[in-house]
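**Student:** Provided below are the primary sequence and the corresponding predicted coordinates.
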Amino acid sequence: MAWQWFYRLGSPRWFYENTGRWLPWLALVTFSLLALGLVWGLGFAPMDAKQGNSYRIIYIHVPVSFLALAGYYVMAINGAIGLIWKMKLADMVMKSAAPIGAALTFLALISGAIWGKPTWGTYWVWDARITSMLVLFFLYLGVIALQASFVNQQTAARASAILSLVGTVNIPIIYKSVDWWYTLHQPATLKLTSNSTIHPEMWYPLLVMIIAMYCFYALVLILFTRAEIVNRERQTQWVRALSGGQ
């Protein structure tokens, strides 16, 4: 039964038809949480004792940084599934995740630079965390370039999957960079193994924004994947039926 469910999930048609029912509810939850988190964090969270109001960019920077890392795993895992089980849907998800991840990584770098100016006195330093995030951005771009470099979709998917899997070594480097090397970037504020160092009144709106951004990522990934499904399956009867048989 588990394998049947797994292969059903790998069906582009099953994915397209079922996600169509989820999208309105997911969009409602996503934009409600985004509105709540932004208003709460930017308008009502207390001022930081050292950084003043400049710290408020944390409500953008931290969630997009989390998604930049998590999104790479989404891309790499789907690449592995495509390599091992030859699932078309996994290849489509991998391709769809690359531009989303690149955009999130770029936003993380830009928001970090904006935060760095009042904190460090400069927009950019070749800090271990920042440099490894820049490498992540180039890895996403590499996957996008590979997808565009091959006419054959299977060859493109295979090359992209290999690069995605090789690039996963960079994720723990990004996460642990502030612990392994001397770095201007502050240590992790949110910790799984010990108490977080952020005040609860600042933490709650940040938590809302993190959840909202995960919902946003899921929403955009589903939309991109649905578009990719329609593009690749446009000659099938069920996709042609969507457009009235044209």
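**Tutor:** Now that the structure is in, tell me what you want to look at.

**Student:** from here on, contacts and neighbour counts on C-alpha atoms
**Tutor:** Will do.

**Student:** Identify the residues contacting residue 217.
**Tutor:** The contact partners of residue 217, by Cα atoms under 8 Å, 6 or more residues apart in numbering, come to 67, 100.

**Student:** Give the helix, strand or coil label for it.
**Tutor:** Following DSSP: H, G, I helix; E, B strand; the rest coil, residue 217 is assigned to helix.

**Student:** how close does it get to residue 194?
**Tutor:** Distance of residue 217 to residue 194, given as Cα to Cα, to the nearest Å: 27 Å.

**Student:** ok, now residue 118?
**Tutor:** For residue 118 relative to residue 194 (Cα to Cα), the value is 29 Å.

**Student:** And residue 176, by the same measure?
**Tutor:** 15 Å.

**Student:** between these two, which one's more packed in?
**Tutor:** The residue with more neighbours, out of residue 176 and residue 194, is residue 176; 14 against 7, by other Cα atoms under 10 Å.

**Student:** what comes up buried for the helix or strand encompassing that one?
**Tutor:** Residue 176 belongs to helix 170-180 when assigned by DSSP states H and E. Using 16 or more other Cα atoms under 10 Å as the burial criterion, the residues of helix 170-180 that qualify are 170, 171, 173, 174, 175, 177, 178.

**Student:** among those residues, which two are most distant?
**Tutor:** Largest separation among the buried residues of helix 170-180 by Cα to Cα: 170 and 178, giving 13.7 Å.

**Student:** and residue 56, how many neighbours?
**Tutor:** Neighbours of residue 56 (other Cα under 10 Å): 21.

**Student:** before we move on, what about residue 236?
**Tutor:** Each residue near residue 236 was counted by other Cα under 10 Å, and the total is 10.

**Student:** For it, give its distance to residue 230.
**Tutor:** Distance from residue 236 to residue 230, by Cα to Cα: 9 Å.

**Student:** Show me the helices in the protein, by range?
**Tutor:** Counting by DSSP state H, the chain has helices at residues 2-9, 12-39, 58-85, 88-120, 128-149, 153-167, 170-180, 200-232, 237-242.

**Student:** what sits up against the last one?
**Tutor:** Contacts made with helix 237-242 from outside it, assessed by Cα under 8 Å, 6+ apart, are listed as 13, 230, 233, 234, 245, 246.

**Student:** can you pull the contacts of residue 128?
**Tutor:** 174, 177, 178, 181, 183.

**Student:** and if we set it to 7 Å?
**Tutor:** Residue 128 sits next to 177, 183 when contact means Cα atoms under 7 Å, 6 or more residues apart in numbering.

**Student:** count of neighbours near the closest residue to residue 87 other than its chain neighbours?
**Tutor:** Once flanking residues are discounted, residue 87 sits nearest to residue 10: 6.1 Å by Cα to Cα, 6 or more residues apart in numbering. Using other Cα under 10 Å, residue 10 has 20 other residues around it.

**Student:** And here is the other one:
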Amino acid sequence: MWKWLHPYAKTEETYALCGRLYPWLLWPAIVLSVVGTLWGLAFAPTDYQQGDSFRIIYIHVPGAMLSMGVYAGMAILGFIGLVWQIRTCYMAIAALAPVGAVMTFIALFTGAVWGKPMWGTWWVWDARLTSELILLFLYLGVIALYGAFDDKIQAGKAVAVMSLVGVINLPIIHYSVYWWNTLHQGATISKFDNPSISSDMLWPLLLNILGFGLLIGALACRRLQNEILTREMRRPWVQTLLLGEGAK
């Protein structure tokens, strides 16, 4: 594993990798998200119980799933950064946190919009909703903690530890509908052997999940590049890069 990670301990290599990946992530993300959203909103059949209000699932579910996925990625990066002392992992956590916070906000907002016609209220202190709100606070905490340190190496270590500690919230979010009596519905697409959703509704949802995931990857690559340039501004390779960009 170290042999694979070692080249990307160098910020220059990580910057170049992000630049190569960015277009390959961005354009498929746009295509998949547009197709999945239009398919789900305009062409998927109406739900027999919820009517057309169910269509918000095509934004809500990708946002909710990926809000947890991004945080899990931050925890993995935090572990790698602390064990192998790779500071680019700390930069990646800083790059991912705002993206994950936006995904979590989307999940909470669309969940409230969906909950109003279904439950008769915008918000309840339901186990799933409350633990998802805690996830948003964890993201905001990581962002604030990273910005509170002038020494970004120490800041990176601090947010790595916070990411690892906060990861305990993820299984609580996922299993809350089974552990407690909640208003939130149970699993639908995660039951791969027998998903509780028609295939006509499932395929556009899967497209959106993949599209949103690729979009997160593209945004993370661009944000990580910006973080690297900010942190490495005085390094010769950055000066050369900026001079080359300025000459174009």
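**Tutor:** Sure, I can see it. From a predicted model like this one, the values you see are computed outputs, not experimental measurements.

**Student:** Make TSV out of the helices of the first structure and add distance to residue 51 of the first structure.
**Tutor:** Output for those, formatted as TSV (distance: least, Cα to Cα, whole Å):
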stretch	distance to residue 51 of the first structure
helix 2-9	47
helix 12-39	19
helix 58-85	11
helix 88-120	7
helix 128-149	20
helix 153-167	34
helix 170-180	20
helix 200-232	13
helix 237-242	54
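
**Student:** for those helices, which one sits closest to residue 190 of the first structure?
**Tutor:** Closest to residue 190 of the first structure of these is helix 200-232 (Cα to Cα; 9.0 Å).

**Student:** Would you mind measuring from residue 212 of the first structure to residue 36 of the first structure?
**Tutor:** With distances taken as Cα to Cα, residue 212 of the first structure is found 9 Å from residue 36 of the first structure.

**Student:** With residue 233 of the first structure instead?
**Tutor:** Counting by Cα to Cα, the gap from residue 233 of the first structure to residue 36 of the first structure is 38 Å.

**Student:** Same question for residue 73 of the first structure.
**Tutor:** For residue 73 of the first structure, the distance to residue 36 of the first structure - Cα to Cα - is 28 Å.

**Student:** One more: residue 87 of the first structure?
**Tutor:** Residue 87 of the first structure is 38 Å from residue 36 of the first structure, by Cα to Cα.

**Student:** higher neighbour count, residue 212 and residue 36 of the first structure?
**Tutor:** Ranked by neighbour count (other Cα under 10 Å), residue 212 of the first structure and residue 36 place residue 212 first, with 23 against 14.

**Student:** Give the equivalent position in the second structure for that one.
**Tutor:** Matched by TM-score structural alignment, residue 212 of the first structure corresponds to residue 211 in the second structure.

**Student:** show me the contacts for the closest residue to its match other than its chain neighbours.
**Tutor:** Closest residue in space to residue 211 of the second structure, ignoring its immediate chain neighbours: residue 29 at 4.2 Å, by Cα to Cα, 6+ apart. Counting by Cα under 7 Å, 6+ apart, residue 29 of the second structure makes contact with 211, 212, 214, 215.

**Student:** same thing but at 8 Å, please
**Tutor:** Neighbours of residue 29 of the second structure in contact, by Cα under 8 Å, 6+ apart: 210, 211, 212, 213, 214, 215.

**Student:** hmm, which of those residues are common to the first structure?
**Tutor:** Contacts conserved in the first structure for these, using both residues aligned by TM-score structural alignment, their matches' Cα atoms under 8 Å: 211, 212, 214, 215.

**Student:** Redo those residues as CSV? Include distance to residue 133 of the second structure.
**Tutor:** Listed next are those as CSV, based on distance: Cα to Cα, whole Å:
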residue, distance to residue 133 of the second structure
211, 24
212, 20
214, 24
215, 23
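
**Student:** wait, which of those residues is closest to residue 135 of the second structure?
**Tutor:** Checking those against residue 135 of the second structure by Cα to Cα gives residue 212 as the nearest, at 18.6 Å.

**Student:** Let me know whether the closest one touches residue 33 as I believe.
**Tutor:** Yes: applying Cα atoms under 8 Å as the test, residue 212 of the second structure and residue 33 come out as touching, 6.5 Å apart.

**Student:** Neighbour count for those two, which is higher?
**Tutor:** Between residue 212 of the second structure and residue 33, counted using other Cα under 10 Å, the more crowded position is residue 33 (26 against 23).

**Student:** Was I right to think the more buried one contacts residue 208?
**Tutor:** Yes: assessed by Cα under 8 Å, residue 33 of the second structure is found in contact with residue 208 at 5.0 Å.

**Student:** Determine how far stretch 95-107 of the second structure lies from the middle of the whole chain.
**Tutor:** 6 Å (Cα atoms, centre = their mean, to the nearest Å).

**Student:** Going by neighbour count, which residues in it are buried?
**Tutor:** Result for stretch 95-107 of the second structure [16+ other Cα under 10 Å]: buried residues 95, 96, 97, 98, 99, 100, 101, 103, 104, 105, 106, 107.

**Student:** Give me the distance between residue 190 of the first structure and residue 172 of the first structure.
**Tutor:** Taking Cα to Cα, one finds residue 190 of the first structure at 16 Å from residue 172 of the first structure.

**Student:** same check, this time on residue 104 of the first structure
**Tutor:** 18 Å.

**Student:** circling back to that earlier point, need the contact list for the match of residue 212 of the first structure.
**Tutor:** Per Cα under 8 Å, 6+ apart, neighbours of residue 211 of the second structure: 28, 29, 30, 31, 32, 33.

**Student:** Tell me which of the helices of the first structure lies nearest to residue 50 of the first structure.
**Tutor:** helix 88-120 (9.5 Å).

**Student:** what angle do the closest one and helix 128-149 make?
**Tutor:** 150 degrees (axes from the mean of the first three to the mean of the last three Cα atoms, to 10 degrees).

**Student:** Helix 88-120 of the first structure vs the second structure, average distance?
**Tutor:** Compared with the second structure after fitting, helix 88-120 of the first structure deviates on average by 0.6 Å (mean Cα distance after the TM-score superposition for the first structure).
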